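**Q** Just the structure for this:
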Amino acid sequence: MRLLFRCCLTALLLVSSVQHGFAQASFTVLDQAQDSGGGVVQPDATQPADSVRPDAPPPPCGTQQLTIASMGWPSAAVLAEIHARLLRIHFACDTQVIPGDLTATTSSMGSSGQPAVAPEMWVGRVADVWNPAVQAQMVRPATNTYASQVFEGWFMPDYLAATNPGLANAAGLKAALPGVAGGGKVRFVTCPVDWACSVINRNLIKALGLEGLVDIVVPANRFEMDTLIGEAVSKQQPVLFYYWQPNAILNQFSFKPIDLGAYDAEALKCLAQISCPSPKPSSFAPETVVIALADRVFTETPMIAGYFQRASLPLKEMDALLAQLNEAGATPQSVADRFVAERQDIWKSWVGTGPP
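**A** Modelled structure (predicted):
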């Protein structure tokens, strides 16, 4: 059967420039990778040579080795190992996981088509390299790496959420907080002073009218930040805090997100400034994180492109994988082995046939 492949969608990606200095990235998405069809047709020695179909499809993974970039942070490393295993098992791909980082990997994919896959590409942070690569038709996004595109937020322990439903969203914090700590202030653990989120959190507290209701605790570093949160939870104390995903700590403890409302780009621009004269509420900015594929993956191995178009992972699942990675002796490889063995409920749809 002839594999048909058609491109049909142009998507415009607008990436926020507030917190990370992101640029706008415009890219073309091929939203269909036709991956129905069988294996390679073998010649029949009993038939004349001209009876063999000349349009027999190649193997699902093609004839080249499929290289997958493992970036220098845990979630990307785990994803690279997971995809390498699933492609080997279900598509007989010759896969190789190679080291990478955002800028170098994007540049290499844009110039040589290698590596073939970058499972966690934060395109807004390398828009100046990503955009030309897309325009040159060397690289394309397959799908979002994670089901959610908002990676920062405010959280609280589940025991606090269970007894104080008014804390579930930002709009209710002002009314609910006075009853949480017996009339006293509730601690809010923000991020270190030299992080951009420290300024945003302080201004957002002002915007929500919480200045007299929370005691802002500024940790010196990431380690102290985690220690402060962990100590409060171990003592069952009321505490609110800023954090980001994917992250192991959000799985290790039972935390609930606080709904910060809609994202307002103009409001967040002000919130990100040390001097914000009229702060207004906003959620944190969404970021576009995609599974990036070399263009040839779409054109030469559409079945593999189809696999990646289905391979979006819920953030909470990556939180759980990172918690496993923190266990004694764990490696990205061992975590990937466990995921493949135990989480067919997630990856089964990735390896299925048909368009995503």
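**Q** hey, let's count contacts and neighbours off CA atoms from now on
**A** Will do.
**Q** so where do the strands sit in the stretch 201-350 of the chain?
**A** Using DSSP state E, counting those that start in this stretch, the strands of the stretch 201-350 of the chain run over 214-217, 239-244, 255-258, 289-294.
**Q** Please, where are all the strands along the stretch 1-150 of the chain?
**A** 9-13, 25-29, 66-70, 95-99, 117-122, 139-144.
**Q** for the strands of the stretch 201-350 of the chain, which one sits closest to residue 62?
**A** Counting by Cα to Cα, residue 62 lies closest to strand 289-294 out of the strands of the stretch 201-350 of the chain; the figure is 13.6 Å.
**Q** Between strand 117-122 and that closest one, find me the angle.
**A** Following axes from the mean of the first three to the mean of the last three Cα atoms, to 10 degrees, one obtains 140 degrees for the angle between strand 289-294 and strand 117-122.
**Q** If we ignore the residues flanking it in sequence, what's nearest the residue nearest the centre of the chain?
**A** With distances taken as Cα atoms, centre = their mean, residue 146 lies nearest the centre of the chain, 4.0 Å away. Distance criterion Cα to Cα, 6 or more residues apart in numbering; nearest residue to residue 146, sequence neighbours excluded, is residue 313 at 4.7 Å.
**Q** ok, that neighbour - how many residues close by?
**A** By other Cα atoms under 10 Å, 17 other residues sit near residue 313.
**Q** Residue 154 belongs to a helix?
**A** No: assigned with DSSP: H, G, I helix; E, B strand; the rest coil, residue 154 falls outside any helix and is strand.
**Q** number of nearby residues for it?
**A** 23.
**Q** Tell me who's in contact with the closest residue to it other than its chain neighbours.
**A** The shortest distance from residue 154 to any non-neighbouring residue, by Cα to Cα, 6+ apart, is to residue 242 (4.5 Å). Residue 242 is in contact with 152-155, 188-191, 201, counting by Cα atoms under 8 Å, 6 or more residues apart in numbering.
**Q** still on that earlier bit, hang on, the residue nearest to residue 146 packs against residue 120?
**A** No: if you go by Cα atoms under 8 Å, residue 313 and residue 120 don't touch, sitting 10.9 Å apart.
**Q** Give me the common contacts of these two.
**A** residue 145.
**Q** Could you also give me the structure for this second sequence? I'd like to compare it with the first:
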Amino acid sequence: MKFTRLSAATLLGLAAGAGAAMAQEQCGDVSIAEMNWASAELMANVDAIILEEGYDCDVELIPGATNTTFASMNEKAQPDVAPELWINAVRDPLSAAKEEGRLQALNDGPITGLGEGWWVTSEFHEAHPEIDTVEKMLAHPDLVPDVEDPDKGAFMGCPAGWGCQLVNANLFRAFDMEEKGWKLVDPGSAAGLDGSIAKAVNRSQPWFGYYWSPTAVIGKYGLVMLPFETEWAGRENWDGCIAKSEQECLDPKPTSWTKSEVETVVTKGFLDEGGVAQNYFKARVFPGDVMNAMLVYMTENQANGEDAAYEFLISHEDVWTQWVSEDVAEKVKDAL
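**A** Here you go, the predicted structure:
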């Protein structure tokens, strides 16, 4: 019989390798940011249920918001995961944190079809298929007459005080929309903006203006975003002018809308110890139409993130089972 003697160093190496493999198969404790808007609440609760029931993780949901959650993760390495971090708000410090190894993106597209921009109603889009870009729309103010001044086209901007109010006002000037026959309309409030869309859709009237996705409004009323033909004019123009007040933006250049980017961001500690949960976050992508439909459900049923998560898992099994293995999917389904 042959006998192979292993050195102490070899034994220690094998033990370390086995320990690493076991860590990858396990999950352990995971803290997830439950940020304070509907889609983020839904995502955090879906993540919690799947990780707890499917992977036997111990999950803690921690209330948060974009800037406060980022600061806590960057400075205190807690929570472990931000499921829906809109990175334009923290781009520079996030880039620094990535370069220095404190934070990393596990998923750079957890929701499809998202973004800000200029939209029309689906009925208008179907009636005017030739108007398939912003620039083509700007050539036809007559198709969206303003109620108070029918000789001008109505472009619905953002309420005063919102960051997008400055952006829309500066883009209105950059594209010479007043000279082209347009009027920039202030909706007055969030309710006014939403109400203008609901009124237009319900009365089969044209509507053209600013909104963003994912939102319940986009899901409920089926607005269609028009792409810009104009190329992106760079961050200096956007951050240094378009996103500032008119007094600070004397010469705005025409540009497409800045790209909206969302990432699932994690701490270094989670990268080192997250085990199987890492693979789940890498695979987890919500289709934009499904997300918008869920936001409609949350609005109409006054559902919180946990209630909506169970509804999503029951109603959209075809989506989330693609993120996990069959045995994990069965464990989650048994728990619903």
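**Q** Make sure the residue nearest to the centre of structure 1 is actually in contact with residue 319.
**A** No: taking Cα under 8 Å as the definition, residue 146 of structure 1 is not a contact partner of residue 319, at 11.3 Å.
**Q** residues in structure 2 aligned with whichever helix in structure 1 runs longest?
**A** Assignment by DSSP state H gives helix 74-91 as the longest helix of structure 1. The alignment of helix 74-91 of structure 1 onto structure 2 (TM-score structural alignment) spans residues 38-55.
**Q** which ones are touching the counterpart of residue 159 of structure 2 in structure 1?
**A** Alignment note (TM-score structural alignment): residue 159 of structure 2 maps to residue 192 of structure 1. The contact partners of residue 192 of structure 1, by Cα under 8 Å, 6+ apart, come to 198, 218-222, 225.
**Q** Let's see that with 7 Å instead.
**A** Going by Cα atoms under 7 Å, 6 or more residues apart in numbering, residue 192 of structure 1 touches 198, 218-221.
**Q** Now do the SS call for it.
**A** In three-state terms, and counting by three-state DSSP, residue 192 of structure 1 is coil.
**Q** coming back round to it: run through the residues that contact the residue nearest to residue 146 of structure 1.
**A** 145-147.
**Q** Equivalent analysis for residue 158 of structure 2, please.
**A** So residue 158 of structure 2 contacts 164-165, 186-187, 210 (Cα under 7 Å, 6+ apart).
**Q** With the flanking residues excluded, which residue is spatially nearest to the residue mapped onto residue 204 of structure 2 from structure 1?
**A** In structure 1, the residue paired with residue 204 of structure 2 according to TM-score structural alignment is residue 236. Leaving aside its sequence neighbours, residue 236 of structure 1 sits nearest to residue 159 (Cα to Cα, 6+ apart; 7.6 Å).
**Q** what residue of structure 2 takes the place of the one you found?
**A** If you follow residue 159 of structure 1 across to structure 2 using TM-score structural alignment, you land on residue 123.
**Q** Show me what the host helix or strand of its match packs onto, helices and strands only.
**A** Assigned by DSSP states H and E, residue 123 of structure 2 belongs to helix 122-127. For helix 122-127 of structure 2, there is no helix or strand it packs on, judged by 3 or more Cα pairs under 7 Å, 6 or more residues apart in numbering; DSSP states H and E.
**Q** buried sites along that helix?
**A** Buried residues in helix 122-127 of structure 2, defined by neighbour count with 16 or more other Cα atoms under 10 Å: 122-125.
**Q** Show me what residue 331 of structure 1 aligns to in structure 2.
**A** Residue pairing (TM-score structural alignment): residue 331 of structure 1 is matched to residue 304 of structure 2.
**Q** Against residue 295 of structure 2, how distant is that match?
**A** 10 Å (Cα to Cα, to the nearest Å).
**Q** if you count what's nearby, which of the two comes out ahead?
**A** residue 295 (25 against 14).
**Q** residue in structure 1 matching that one?
**A** Residue pairing (TM-score structural alignment): residue 295 of structure 2 is matched to residue 322 of structure 1.
**Q** That match is in contact with residue 250, isn't it?
**A** No: between residue 322 of structure 1 and residue 250 there is no contact under Cα atoms under 7 Å: 9.7 Å.
**Q** In the stretch 101-250 of structure 2, what residue spans correspond to helices?
**A** 122-127, 134-138, 163-174, 190-202, 216-221, 235-237 (DSSP state H, counting those that start in this stretch).
**Q** Make JSON lines out of those and add distance to residue 38 of structure 2.
**A** Shown next, in JSON lines, are those (distance: least, Cα to Cα, whole Å):
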{"stretch": "helix 122-127", "distance to residue 38 of structure 2": "24"}
{"stretch": "helix 134-138", "distance to residue 38 of structure 2": "29"}
{"stretch": "helix 163-174", "distance to residue 38 of structure 2": "19"}
{"stretch": "helix 190-202", "distance to residue 38 of structure 2": "15"}
{"stretch": "helix 216-221", "distance to residue 38 of structure 2": "9"}
{"stretch": "helix 235-237", "distance to residue 38 of structure 2": "29"}
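**Q** Which among the ones you listed is found nearest to residue 280 of structure 2?
**A** Residue 280 of structure 2 lies closest to helix 216-221 among the helices of the stretch 101-250 of structure 2, at 26.1 Å (Cα to Cα).
**Q** Which part of structure 1 matches that closest one?
**A** Using TM-score structural alignment, helix 216-221 of structure 2 lines up with residues 248-253 of structure 1.
**Q** in that stretch, what's buried?
**A** Judged by neighbour count (16+ other Cα under 10 Å), stretch 248-253 of structure 1 contains these buried residues: 248-251.
**Q** what's next to that stretch, contact-wise?
**A** Contact with stretch 248-253 of structure 1 is made by 319-320, 322-323, as judged by Cα under 7 Å, 6+ apart.
**Q** Most neighbours of all those, which one?
**A** residue 322 (24 neighbours).
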